[in-house]
Every structure is written in C-alpha cells, then in structure tokens.
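[1] My questions concern the predicted model and sequence given below.
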Amino acid sequence: MNETVNQPTYKRQRFLLSFVHQINGSVSVTDLQKLVFLHMMSEDSNYYEFIPCKYGPYSFQLKEDLDILQRGGFVTLDYVQGSERIKATGDFPTGYFFRIPTERGKALMRRAYREYPYYSINSEITDRFFQGEELEQFNRGKQTYAQTEQVLFTIGYEGKSIEAFINTLIQNNVRLLCDVRKNPISRKFGFSKGKLKHIAQTVGIRYVHIPDLGIDSDKRRSLATLDDYKHLFEDYEKTLPSKKRFLDEILMLLQQNTRIALMCFELESNMCHRHVIRDYLVRTNQVRSVDI
C-alpha cells in the first residue's frame, strides 16, 4: 500500500474497507454485495442503498467504491475459477465490529431473497434456488409492479442516491426515462448521461436524452427568488411552440412505452422546467401525469 495513503477518503469507504477486513480471506464480489446488503438492512444503516438487479440486490455505489479501494491499494481483486474475489490488504484500524453472515454462494442468495423479496423481482436466476410454491410466490411478487395504466411521470434526483432514484422508477413501473437536461452531466455519482443510461438499462428501463427541451445553464445562474423562477418558466413556456417536434417525441414515447418519466435535477417539479413541459402536454393532449 502507498505509505502516503492511510485511509480512504469517505466514511462509507472506510466502513466498506473495515467490513472486508473482517471477512476471513477473500470473498466473491457477488457475495460481498449480498453481505453488505444484509448488514445495511438489519442494522438500518445507510452507507449503501441497493436496487433489484438480475442477481438480486446490487449497489452501484458500492461497486464504485470497491474500484476506488482497489486503485488505492486497499484491496486486491483476483479472478479465481471465473469469479472475481476481493481481499483486504495490509492493516487497517477498523473501529467497527460487524455480525457478518456465515452463508456464501447459493445459501447467501437464498437468504437475501427470502428475507427481502422485493430485491428479487428482476432476478434472472430465482429458479436456480427455489422450486414449487416458493418459486411461485417470487413470481407473483414480480407481478406486483406490473402496472399498465398510461402515465407521464416527472422526477428529480436532487438529494437522492442513484439507487433510491432507480427504485422509485421500478416501483412505479417506469419503462423509459426521458432526460430533459440541456447538459446531462452531474458531479453526483450515477447521474451523468453514460452512467445513468447504463444503470437504467440493467433493470430494463430505456434512457432517452432530449437536450433541445433543456434550459441553458447561463439562464439559471442568476436565479435567487421565486419571482426569478417564475419569470424563467414563463419565458420557457413561450418557446414551447417552437419545440413542438420534441414535445411530439415525448408523446410518441409515452404511447409506445405506456409509463415514462421526465427527469431533471430539482427535487420539486414546480422548481424545474419539467413541470412546464408536463403542464403543456397535460393541457394539449389530456395526458395523465404524476410527480414522483
């Protein structure tokens, strides 16, 4: 380990390194995801959040932090019999004690699925672990989120982790995410265009970016009061007739995908230009809309 580096930068990374240190020997990346997941859920901890992926609960932030720890020399990543295995290196004063489950592999997967079935709804391997009535219960659970009513949602990611954001989409059965930011770049992990598209696709959500419906950043720099926002949105609304082909594109996407979400940064839709787009479409096309 580089002697100038004593510990990871962020508290959650120090937690993760402590956790890996307390696992005897190496652990597969898949098992580590499940072990941290069970710890987060049982201890009501919030270092990491998870989404239901094809192998059950998964945290993209955790994977990112593992990559950072590996680059910093805190952990090693080896390939053993087709599996990625993580092992902590050197000494690290943990300051924590974790009750880490003893199960690994299939037994660990079964435990995670049974205790938290929501995180199995996108799993492609449930039938490897369960049979009969128990398997049918998992299949019925997947249908809980299969809503079919046509809805135009709006959503902002301010104050949300990428996992919390994606979970909201999943729980509302959003099938397409329509990004209406002018510049889809974010310092917040997971919300820049390429990464967001990749993460959404892992749970079967399409991603489309329509930059022509965004607002130039220079028009937002001087916003300080509610009146400033009001004038900005009034001016933006006047431009909508010139953006008709992009608004028609949203309508087409809604018709094709049934449940789509307009996304931007601000948590409250009335503080974001997406509500102007939404109001226009509701008014001109009798679209049903919900803010999530």
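    That came through fine. Residues are numbered from 1 along each chain as shown.

[2] from here on, contacts and neighbour counts on C-alpha atoms
    Noted.

[3] Run through the strands of the stretch 51-200 of the chain in chain order.
    For the stretch 51-200 of the chain, the strands defined by DSSP state E, counting those that start in this stretch cover 51-53, 56-58, 75-80, 83-88, 151-156, 176-179.

[4] Switch those over to a markdown table; also include distance to residue 167.
    Shown next, in a markdown table, are those (distance: least, Cα to Cα, whole Å):
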| stretch | distance to residue 167 |
| --- | --- |
| strand 51-53 | 6 |
| strand 56-58 | 11 |
| strand 75-80 | 29 |
| strand 83-88 | 26 |
| strand 151-156 | 12 |
| strand 176-179 | 13 |
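
[5] Residue 251 is nearest to which of those?
    When the strands of the stretch 51-200 of the chain are compared by Cα to Cα, strand 151-156 sits nearest residue 251, at 9.1 Å.

[6] What is the burial count for residue 244?
    Here the number of neighbours of residue 244 (other Cα atoms under 10 Å) works out to 12.

[7] re the thing from before, list just the one of the strands of the stretch 51-200 of the chain that sits closest to residue 135.
    With Cα to Cα as the criterion, residue 135 lies closest to strand 56-58 of those, at 14.5 Å.

[8] Mind giving me the packing neighbours of that closest one?
    Under the contact criterion of 3 or more Cα pairs under 8 Å, 6 or more residues apart in numbering; DSSP states H and E, strand 56-58 touches helix 29-42, strand 51-53, helix 105-115.

[9] Check it against this one:
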Amino acid sequence: MSRAIDVYTIGFTKKSAEKFFKFIRSSNISTLLDVRLNNVSQLAGFAKRDDLRFFLRELCEVEYIHLPELAPTKEILNPYKKGEMSWEVYQDKFLNLMAKRRIEKDIKSILLQGGCLLCSENEPHFCHRRLVVEYLNDSSELNLKVKHLY
C-alpha cells in the first residue's frame, strides 16, 4: 500500500466566508480543487471562481484549480437537483461517468496531497465530492486519507 495522501473536501453553503477561509487556513491546504460544474453562479457569493481565486491567494496562500472533469454533467445533476432522480440513481450515474472518463488515470497524487475538493453542498453525505474521493480510493493506487470539513 502506498503512503497515505491527506486530502480534504469542503462545501461553501451554510458557511460564512470567515468560517470557510478559517477551515482552509487551519487545515494546511495547498490547493483548492473546484469540482463544481458551474463555478461562476451568482448564488455562489464569495465562492465565485474569480473572487474565490483572489481570496484563497490573498487570505490563505492557496492555489485554485477548476477540475470540471470531476463534476457531474448537467444531464445527471439537474434531474437530481429537481428531485426527479434519487440519490441512489444519481450516485450510480456519476460513478459510471467517472469510470467512463477514467479520472483515475489523469488525477495525480501531487495534485491531491494537501488538496481540498470544493463543491456547494454543506455536508459530504449527499455530495459528489465524497464520491470522487471514494472512487479514486477504490479505482487507483492512491491511498487517500480524507477529511471532510463542515
């Protein structure tokens, strides 16, 4: 088994900017990996792409990278958000999408070490960021030690 890689996940909803950036700063995160499909929504507040990149750099000395290949497609996400698809079906479709994309071949351990996957959901239980790290643990040689920040 390879050496464990510390990786974090966080959602921005139900968090003040103060709480969000304190989590990032206190967790020794080096790179925020944005796994949202839409990272420029007006609803994102302080977590809009350009604002977030600025705040991370200035407040936390953290790099920002958008990884839309780790996000579900609109065809998967929208029916789930509208309540037209159960979590179980959403999860199955997203896991199949990651397998089809072969994300485990493209994601390098150096990117994940000290990285933090960002999505909008407050908690990881029903969020694709949790599915991403679980999929990578199951489908690659990566040994991810995951800590969800919420």
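    Structure's in. What do you need? Please read these numbers as outputs of a predicted model, since none were measured by experiment.

[10] quick one: TM-score?
    The TM-score (TM-score structural alignment, normalised by the length of the second structure) is 0.82; 140 aligned residues with a Cα RMSD of 2.1 Å.

[11] about what we covered before: out of the helices and strands packed on strand 56-58 of the first structure, which one sits most buried?
    The highest average neighbour count among these, using mean count of other Cα atoms under 10 Å, belongs to strand 51-53 at a mean of 22.

[12] Over to the residue nearest to the spatial centre of the second structure. Which of the three states is it?
    Central residue of the second structure (Cα atoms, centre = their mean): residue 117, 2.9 Å from the mean position. Following DSSP: H, G, I helix; E, B strand; the rest coil, residue 117 of the second structure is assigned to strand.

[13] ranges for the helices of the second structure?
    Taking DSSP state H to define them, one finds helices in the second structure at 17-26, 49-55, 74-81, 87-101, 103-106, 109-112, 128-139.

[14] Just tell me the aligned range of the first one in the first structure.
    When you say that, I think you mean helix 17-26 of the second structure. Counting by TM-score structural alignment, helix 17-26 of the second structure pairs with residues 162-171 of the first structure.

[15] With the second structure overlaid, how far apart is that stretch on average?
    Following the fit onto the second structure, the mean deviation recorded for stretch 162-171 of the first structure is 1.2 Å by mean Cα distance after the TM-score superposition for the first structure.

[16] Any idea how far that stretch is from the middle of the chain?
    5 Å (Cα atoms, centre = their mean, to the nearest Å).

[17] can you pull the buried residues of it?
    Buried residues in stretch 162-171 of the first structure, defined by neighbour count with 16 or more other Cα atoms under 10 Å: 162-163, 165-167, 169-170.

[18] want to throw these into CSV with distance to residue 183 of the first structure?
    Listed next are these as CSV, based on distance: Cα to Cα, whole Å:
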residue, distance to residue 183 of the first structure
162, 18
163, 21
165, 19
166, 20
167, 24
169, 22
170, 25
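
[19] Just flag the most distant two among those residues.
    162 and 170 (12.3 Å).

[20] and residue 17 of the first structure, what pairs with it in the second structure?
    When the second structure is aligned by TM-score structural alignment, residue 17 of the first structure is left unaligned.

[21] returning to what we had before: any idea which of the helices of the second structure gets closest to residue 37 of the second structure?
    Nearest to residue 37 of the second structure among the helices of the second structure is helix 74-81 (7.9 Å), distances taken as Cα to Cα.
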